[in-house]
Every structure is written in C-alpha cells, then in structure tokens.
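Undergrad: Below is the structure, and that's it, no one-letter string:
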C-alpha cells in the first residue's frame, strides 16, 4: 500500500512539473513565444479540360487556321486561311480592327467578320509577291477576351494542291454565277460579283455547277447519270455536290436570311452547255438572300463535290459583294 502511495505521489509531481515546463515553454520572463503559423491553404487547381471533351457552350475562343499555300502561274503565292469557332452556341461579328487584324500592311486582308459555329475551311485567301520568301504576317482574332494569333507565311510542309488531289486525281467543282460569266474553281480570290439589294426584299442567287469527280483510285462504283430535274446532291451522299451559303462580312449583329442556306443541285442539261469542259454532273442550285439592315455585305458560297471536305480539296468557294440599300421604314447601317 505504501509503494502505491509513493508511486501515485511521484506521478502527481511529474505531471505538475511537466505542466510547469510546458507553461514555461509558452511564456518565459513574461514574454509570450510566437507559435508557428499553420501551413497555408493551397487553392484547388481546376481540372484540366479533357482532350475529347465537348466544346464549351459559350465563352471560348475563335482560332484562325493556316491551311496551306500554293504558287500561282505568275510566280506569286496564295495563302489559304480558315478558322474554328470553339463554342457550341455563340457566333460572333468582329469588325476589322484591333480584334480582327492581319499585320503588317493591314489590318484588312479580306478576312471574314462573321464567325459561325464549328470549323470552316477555305474561308479566304491572300496573295503575296513572288519574293515573299521567309516573311511573315500575323492574324489575330479576339473574342471573349481570348486573343488567338497565328503566323501566315510559306512554311515548308504546308504546300497544298487545291486544284487536284494527288491520290485520286479529283478536282473541285467548277462554278459560274451567270450563264455568260467567268468560271470559278478552288479557293476564293476576292469578290467574284457585286450586286445591289433593297432591305427587306430578297435577291436571287443562282449557281451553275459542273464536276467530273475522281479519275483514279475511285473506290465508289460509277453512278448512273441523274434524270433531268432530279436532285443530284445531298448531305452524306458520296459523290453528291453540296452547296452552302454564309454571311462572310456585314453589319455586326445582323444576319442574312438565306432560303435555303443549303440549296439542292438540280440536274439540268442546259447548264452543261455553259462550261468549256462540262463534267459528269452538272446542275443549278438557287437560293434567295434577304437583308434586314442597310450596309455592305459579303456572301460566301462553298461548293463541295462530296468526296471529302478538308482544308485542301475538293471544294470551290466564291465571294459575292452586296450593297444593301435602305427602303422606306428599314434600318440604316
């Protein structure tokens, strides 16, 4: 019993001494010792976007794209440019200026001011002199406070053949805007035609198209020529000619109403007589365009032969300039 009491007393003394030591560690000579700061809280890092994740609905960028370059018969070079709007539900009208510029020598090189959803190939081209060499231009598009800049030039590995695919021998469709007008094929080169319009009144936009299709390594079986008046195109059809109209430039916030935006090409033997070398498929596609506000517009039509729409071939793009005049009671520019 005596040993238990001694042990208990010793434990009490030890606890008392220990408490005094701990108190002394916290306060010595009346001065309080600063305790260590707790480690800082590290903010959570947002998870990186998964490469195959869907594009944001809104708030993302528009990225210009260098699609390649080719040499012209006169020794000059043409640079082909497109873009990708990375939003799912946000289109943009960006006037030429600080947020839509090509420099030096710009800011206007004929680039679009309207940026629709998705990837757009062969939107415009610019021609540089034969001695351009290693010089560079910079193309900047800034939407949602996200400036995107690329370099335009003649880099090795970017030379393309927009008038003939080397693997299939395929060539782009040939297009006419008027029965007696010139033929257009391949990338756009400025305004092919200038029209006048009145706000609220539609104008008719016919396209005469012929295409011969691939000539070598053609995996698809030959098709039987369509009857007169038959529709010879449709989305998803191999070898079908597709036509699509877009607003290229124009007053900000104003849309151009195309009826329809993707007109069907109707087989017609008469347009074949309009071309120097008519192809296997020839027809006419017609749409109308209506403008809600006066101003200068550029319209873009892209015609694909249905083989494969990519940055090189096989499609043709034409640009039309329209001067829309105000009518009584219509909106001005």
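TA: Happy to help now that I have it. Note that the structure is predicted; figures quoted are calculated from it, not measured.
Undergrad: Only C-alpha atoms from now on, for both contacts and neighbour counts.
TA: OK.
Undergrad: ok, then the element right after the biggest helix by length in the chain?
TA: Longest helix in the chain, counting residues (DSSP state H): helix 2-26. The helix or strand immediately downstream of helix 2-26 is strand 27-28, counting by DSSP states H and E.
Undergrad: Check whether residue 154 really touches residue 69, as I assumed.
TA: Yes: if you go by CA atoms under 8 Å, residue 154 and residue 69 touch, sitting 6.4 Å apart.
Undergrad: And the two? Which one has more around it.
TA: For residue 154 versus residue 69, the count of surrounding residues by other CA atoms under 10 Å is larger for residue 69: 26 against 22.
Undergrad: So the more buried one is in contact with residue 80, correct?
TA: Yes: counting by CA under 8 Å, residue 69 does reach residue 80; the two are 5.8 Å apart.
Undergrad: Next up, the contacts around residue 2.
TA: If you count contacts by CA atoms under 8 Å, 6 or more residues apart in numbering, residue 2 has none.
Undergrad: gap between it and residue 300?
TA: From residue 2 across to residue 300, the span is 107 Å (CA to CA, to the nearest Å).
Undergrad: what touches both of residue 154 and residue 69?
TA: residue 79.
Undergrad: Around residue 144, count how many other residues there are.
TA: Counted with other CA under 10 Å, residue 144 comes out at 11.
Undergrad: another one to put next to it:
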C-alpha cells in the first residue's frame, strides 16, 4: 500500500500562561497517573493561548530485551499550532535520550482529544526504576512528565496483540527497504525542503496478520519533528 501526503510550511507558535518555577512544577508533574486518572486537566480546551502537555502513554518490551517508552502530547488549543524548538524549552532527561521528540504541536484533534504515539524512547534491559523525563516550557510555564517501567498498569501490547494472532502493520519508506512496526516505527534519512514548497512523503504499509485476511483500512498519521 502506498500513501502520499503533502506538507507545507504554515505553522505559528504562541502560548501564554503565568510563570512557574521549574523545580516546583517538576514536583507536581513528576508522576504517572493511576488507573482511572489522567495526566492533565480535562477542562483546558480553548481556541488558542493554552499550553502543550507532554503525555507518557506506557511501555513495552522489545524482542531484544530492551524497552520502549511511548510518549504523546495534548495541545489544549483547538485552532493553534505551537512550535517549541529542541533545547532548554523542549528537552528529555537523561540527555542521552534527547532529540526524538516533536517540535511542532498540532491543535487538539476532534476525535482522540490528543496526539498518540508521537515518539518513543528506547531504554536498555537493565534500566530499572529510573525515569525518562520530557519537559516542555513556554511563556513562563514548564510541564514535565516521567516515563518509567515500574507501573504495570502502563504496560502496552507494543507491536504484538496477544490472543488475536496479529501484529501491527509493517511500515517501510521504500518498497524493498527496512521495515518497522508498532509505536517505535522506523527512522528514515533526512529530507531537504524549501519553505512554502510542498514535500511529498511516501510510505509502504503491509498487514501480515496470521489469522485470516484483515481488510480494514490502514491509517497513517504524520508527525513533524
């Protein structure tokens, strides 16, 4: 299956909130929500002027014994896209894991209310109880979320779906290139583009479920990093 989309440079960034001390904010945000709770306040939606909330979605084990920590985000604005460049306002700790997070945050989607699976961080098999913390800062407010392996309630199916004899669709950048599946996906070579000129991106997707033929459509979601 081949899907092509066009991307155009048409993004704006602005958020306005009161100043918050980084250490104090960390102490309140540095947690994983318990089952039935959320990591953010649900009554935040507005057309513009609101923050982007980093979200820890969960973790799963890779076949080689390493682990994936999956992150998404909640842009509370229904009409405003925000840009937060990598650096002091958008970073991951420990620094060894910094750089895979997005810098462009699209408005809240109408269906899911937030953006799922924006990126993952791969940690070693012996990572233990340490945290991977994603921090976003804009207009005086800092929001952080920890990713950790110590909460069983946050364990994800990953790219396999036990009991259904199926796995996530396989994604390739070229028809015969290397593939990846699940939240981790694959990372391709850098592409060059000019401002205001659309860039076509193509992806080849295949479903190889063992249990019969699944004819449901496969949806592709692009994140600009």
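TA: Sure thing, it's come through. Here the structure is a predicted model, which means the values were calculated and not measured.
Undergrad: what TM-score do we get after superposing?
TA: Overlay of the two chains. TM-score (TM-score structural alignment, normalised by the length of the second structure): 0.68; 179 aligned residues with a CA RMSD of 2.8 Å.
Undergrad: Now check the first structure for the residue matching residue 102 of the second structure.
TA: Here residue 102 of the second structure is matched to residue 112 in the first structure, going by TM-score structural alignment.
Undergrad: Measure how buried that match is and give me the count.
TA: Residue 112 of the first structure has 23 nearby residues by other CA under 10 Å.
Undergrad: Where does it sit: helix, strand or coil?
TA: coil (DSSP: H, G, I helix; E, B strand; the rest coil).
Undergrad: Give me the distance between it and residue 297 of the first structure.
TA: Separation of residue 112 of the first structure from residue 297 of the first structure (CA to CA): 11 Å.
Undergrad: what do those two both touch?
TA: Contacts common to residue 112 of the first structure and residue 297, judged by CA under 8 Å, 6+ apart, are 248-249.
Undergrad: got a list of what residue 144 of the second structure touches?
TA: Per CA under 8 Å, 6+ apart, neighbours of residue 144 of the second structure: 25-26, 29-30, 53-54, 133-136.
Undergrad: Give the aligned equivalent of it in the first structure.
TA: Per TM-score structural alignment, residue 144 of the second structure is aligned with residue 149.
Undergrad: Its match should be in a helix, yeah?
TA: No: judged by three-state DSSP, residue 149 of the first structure forms no part of a helix; its state is strand.
Undergrad: Is residue 137 of the second structure within a helix or a strand, and which one?
TA: Here residue 137 of the second structure sits within strand 132-138, counting by DSSP H and E.
Undergrad: whoops, residue 215 of the first structure was the one
TA: Secondary structure from DSSP H and E places residue 215 of the first structure outside every helix and strand.
Undergrad: Not counting sequence-adjacent ones, nearest residue to it?
TA: Of all residues not flanking residue 215 of the first structure in the chain, residue 169 sits nearest, at 5.3 Å (CA to CA, 6 or more residues apart in numbering).
Undergrad: Please verify my assumption that that neighbour contacts residue 163.
TA: No: contact between residue 169 of the first structure and residue 163 fails when scored by CA under 8 Å: they sit 9.4 Å apart.
Undergrad: Of these two, give the one with the bigger neighbour count.
TA: residue 163 (19 against 14).
Undergrad: what do we get in the second structure for that one?
TA: So residue 163 of the first structure corresponds to residue 159, using TM-score structural alignment.
Undergrad: Tell me who's in contact with the closest residue to that match other than its chain neighbours.
TA: Spatial nearest neighbour of residue 159 of the second structure, chain neighbours left out: residue 182 (4.3 Å); criterion: CA to CA, 6+ apart. Residue 182 of the second structure makes contact with 158-159, 168-169, according to CA under 8 Å, 6+ apart.
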